[in-house]
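>>> here's a sequence, model it:
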Amino acid sequence: MATEIKAPVFPESVADGTIATWHKQPGEAVSRDEVICDIETDKVVLEVVAPADGTIVTIIKGEGDTVLSAEVIAQFEEGVVSGAAATEAVQGEAKVEQAAANTQAGAAPVVERAQQVQDQAPAVRKALTETGIAAADVAGTGRGGRITKEDVSNHQTKPAIPAAAPLSVAVGERIEKRVPMTRLRKRVAERLLAATQETAMLTTFNEVNMKPIMEMRAQYKDAFEKRHGARLGFMSFFVKAATEALKRYPAVNASIDGDDIVYHGYYDIGVAVSSERGLVVPVLRNTDRMNYAEVENGIRDFAYKARDGKLGIEDMTGGTFTITNGGTFGSLLSTPILNTPQTAILGMHKIQERPMAVNGQVEILPMMYLALSYDHRLIDGKEAVGFLVTIKELLEEPAKLILDL
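This next block holds a predicted model:
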């Protein structure tokens, strides 16, 4: 008897989702808890798993279709392998056995290629067979390095560059490729555009001498890692300094809701993380109660989740302030865009050695530019500058930060 496979129950902040990828097709045998489908929402990608060992009977919502919370997306039959799947399995085994028998005349490569094709999803297997492309030659961009139909198509369109042979693309030919925006990328674009159009955004800049923190980190990083099991990075200092500055300037930790100002009595700091699907901002909760090791472990876990596509909606809901670090990509100076409805965002940048005047003498110091973008409707220039200067002072004298001075 067929049972229904439904989309997950979305949180209130997520209206609907889009079927991103079907990893299994009708007639294919699946195992319990095996991922069969990805649903992309405005914030995260949700995985749908098989409820038991069995077979997908019918796909109701195809790739690219919009789905609502708990909507039926497929029919599933438990404990049954369809005739098509059984036939396909027998044929696959027969092909491998035949290839193994033909050990003379290069049978081993044939077995390997057959197995590589057999390991792919049905649509991908068909594309590989029709094009004659070896699975090992295609770079997979799907989850876990899986090959998608688009990967096969892209591999076909790449100009071949054989040794000592002319390029296959005519001289002067200009190639274009058009692909639809992912749902997450589209949502990020909408939010960034809204932030520039619906807020009175302004940015103030300053610079911080990173030498004291770098010296402290060099002195204690091994002991810190041994004690806490976490690397001592720079981000924990910035999160703690920002938290202290937010206590002193409550407006920077506030948000605008219609005609009201909402002052938050807690400190939830989002840390912008770049992922393959786009920019995401997971949130560290109650940073005023966290120690440096907890901050570092939290950021590390978010980075792993973002890499593996495992960030949940609960990881990115809320947040009263955001920190983004363009310095990891080499940015020396930039203007971060507000993460609405928050009213401020701090931008970190690359540490660059520069000649600085210190007590009438020129010294070479590791300097970092800081940028604070803020909503001028709520935060005045005096508060914004004071907030950024507070962060600068706490970072340049980390003892004040640690001793709560």
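>>> contacts, neighbours, all on C-alpha from now
OK.
>>> measure the residue most central in space within the chain to Thr287 for me?
By CA atoms, centre = their mean, the chain has its centre lying nearest to Ser275, at 2.7 Å. Distance, Ser275 to Thr287, using CA to CA, to the nearest Å: 23 Å.
>>> also this sequence, please, to line up against the first:
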Amino acid sequence: MTEVKVPTLGESITEATLGEWLKKPGEPVKADEPIASLETDKVSVEVPSPVAGVMGQQLFAVGDTVNVDAVIATIEAGDGAAAAPAPTPAAAPAPAPAASPAPAPSGDAGPAALSPSVRRAVLEHGVDPSSIQGTGRDGRITKDDVVAAASAKPTAPASAPAPAAAPAPASTGGDRAEERVRMTRVRQTIAKRLKDAQNTAALLTTFNDVDMTAVIEARTKYKDLFEKKHGVRLGFMGFFVKAACQALKDIPSVNARIDGEEIVYHDYADISVAVSAPQGLVVPVIRDADQMSVAQVEKTIGDFGKRAKDGSLKMDEMKGGTFTISNGGVFGSLMSTPIINPPQSAVLGLHRIEDRPVVRDGQVVVRPMMYLALSYDHRLIDGREAVTFLVALKNAIEDPTRLLIDL
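Presented below is the predicted three-dimensional model:
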């Protein structure tokens, strides 16, 4: 018998939440194969098996808090061919362990086969998990898979008998269901950090808009050649990251932070980019983005997005950052007031592109426009500096040649 312990989770992190069992008792396990996932303050971490054998006892239940170096399971000798022995009382807290590492659509479809966030999404959208092809690690179903399946689900015909079968709740009013779900460690940390930011910083947001015509034309003209040469699609984020880096050089206070009674200025730009993940929004960091090409930025963001979905982002990739860009436009947001990511002092919010009438050379024309929002800590950044930063970024996007000649 071999004990499986919680691995070291990173600097200053001493505990995590057991998010999901990836193996059932009695199933064969390969050496280094993930058997469980843990949720830390920043990302999900998979716990690998130290040896090959058979999954034995599971000593904690999903949702339990586990400390670093705690024994959470055992691996027994064997190949898994025989039925697993009944779990001992120590393993009793683990209710219905998760699915095997490759939950194909025809595999386990019950709630126990899914992580808590995915189960909630299944209930909210009313989809059948057995019909969903998972895109997560080892084929596991993610929250994004559920949302995509719900979007593709055909609307039920008006004659469907199911809705008419349960009139009782409408007449009695006593069958209104509620569900209490413990906040994940990631969500708890997000809530605490954002509230701390509101309580500590003097938050203010300034707005501008940008004509996306030039960037859209450049993207349309070069996207095929770009993808053929660099192996990645040419998106808008590459332009905005490079434009932000250039504006940060001109307005260094936007790239600075407050440390006690001192201001720390950075002569580099580590850009945090908000990426959607099954457990919530995560913010990995593009290191030395000011030294990268547009292609390198796009490759880095694409890699972050892929690994955020399968839960393989590393904690070191979430640390640091001198400035944040959050693109709410991918979800349809028209305008927002983003909250800074402490200890940073500013965050840029991007929004959806829509055709709007604007005046050009005395004529009303229709152009693809986007609202920009810069939230900043007014203790460090003056309004003049915030507006100047947004104008510099706007000018660079509306005339991308400025990015080439550093104007």
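>>> fetch the TM-score of the aligned pair.
After superposition, the two chains reach a TM-score (TM-score structural alignment, normalised by the length of the first structure) of 0.80; 357 aligned residues with a CA RMSD of 3.0 Å.
>>> what about Glu383 of the first structure, how many residues nearby?
Neighbourhood size, Glu383 of the first structure [other CA atoms under 10 Å]: 16.
>>> element containing it?
Assessed by DSSP states H and E, Glu383 of the first structure sits inside helix 381-396.
>>> find me the equivalent region of that helix in the second structure.
Across the second structure, the stretch matching helix 381-396 of the first structure (TM-score structural alignment) is residues 383-398.
>>> just give me the match in the first structure for Glu261 of the second structure.
Applying TM-score structural alignment, one finds that Glu261 of the second structure aligns to Asp259 in the first structure.
>>> around Ala83 of the second structure, how many other residues sit close by?
Counted with other CA under 10 Å, the neighbours of Ala83 of the second structure add up to 9.
>>> correct me, but it touches Gly26?
Yes - with contact defined as CA atoms under 8 Å, Ala83 of the second structure counts as touching Gly26 (6.1 Å).
>>> any idea how far Val232 of the second structure lies from Met292 of the second structure?
Distance, Val232 of the second structure to Met292 of the second structure, by CA to CA: 15 Å.
>>> swap in Lys42 of the second structure?
Distance from Lys42 of the second structure to Met292 of the second structure, by CA to CA: 25 Å.
>>> compare these two (neighbour count), which wins?
Neighbour count, other CA under 10 Å: between Lys42 of the second structure and Met292, Lys42 has more, with 23 against 16.
>>> could you pull out the helices for the stretch 251-400 of the second structure?
For the stretch 251-400 of the second structure, the helices defined by DSSP state H, counting those that start in this stretch occupy 294-310, 383-398.
>>> other SSEs contacting the very next helix or strand once past the last one?
Per DSSP H and E, helix 383-398 of the second structure leads on to helix 401-405 as the next helix or strand towards the C-terminus. Judged by 3 or more CA pairs under 8 Å, 6 or more residues apart in numbering; DSSP states H and E, helix 401-405 of the second structure is in contact with helix 237-250, helix 383-398.
>>> please repeat the previous calculation with a cut-off of 6 Å.
Packed against helix 401-405 of the second structure, as judged by 3 or more CA pairs under 6 Å, 6 or more residues apart in numbering; DSSP states H and E, are no other helices or strands.
>>> list the buried ones in that helix?
Leu403 (16 or more other CA atoms under 10 Å).
>>> on that earlier part again, for the match of helix 381-396 of the first structure, the distance to its chain's centre please.
How far stretch 383-398 of the second structure lies from its chain's middle: 27 Å, per CA atoms, centre = their mean, to the nearest Å.
>>> what's the average distance of that stretch to the first structure?
In the superposition with the first structure, the average deviation recorded for stretch 383-398 of the second structure is 0.8 Å (mean CA distance after the TM-score superposition for the first structure).
>>> ok, back up a step: need the contact list for the aligned partner of the residue nearest to the centre of the first structure in the second structure.
When the second structure is aligned by TM-score structural alignment, Ser275 of the first structure is paired with Ala277. Contact partners of Ala277 of the second structure, counting by CA atoms under 6 Å, 6 or more residues apart in numbering, are Ala308, Lys309.
>>> outside of the longest strand along the second structure, which residues touch it?
Counting by DSSP state E, the longest strand found in the second structure is strand 363-377. Strand 363-377 of the second structure is contacted by residues 201-212, 345-351, 353-358 when judged by CA under 6 Å, 6+ apart.
>>> nearest to Gln188 of the second structure, of the helices of the stretch 251-400 of the second structure?
Distance to Gln188 of the second structure, taken as CA to CA, is lowest for helix 294-310 among the helices of the stretch 251-400 of the second structure, at 18.3 Å.
>>> so where is the closest one in the first structure?
Counting by TM-score structural alignment, helix 294-310 of the second structure lines up with residues 292-308 of the first structure.
>>> mean deviation of the matching stretch from the second structure?
When the second structure is overlaid, stretch 292-308 of the first structure sits 0.8 Å from its aligned residues on average, using mean CA distance after the TM-score superposition for the first structure.
>>> what's Asn209 of the first structure aligned with over in the second structure?
By TM-score structural alignment, Asn209 of the first structure lines up with Asp211 in the second structure.
>>> list the residues that contact that match.
For Asp211 of the second structure, the contact set (CA under 6 Å, 6+ apart) comprises Pro368, Met369, Glu398.
>>> take those residues and write them to TSV, including neighbour count and distance to Thr184 of the second structure.
TSV is the format used below for the contacts of Asp211 of the second structure (neighbours: other CA atoms under 10 Å; distance: CA to CA, whole Å):
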residue	neighbour count	distance to Thr184 of the second structure
Pro368	17	39
Met369	19	37
Glu398	16	41
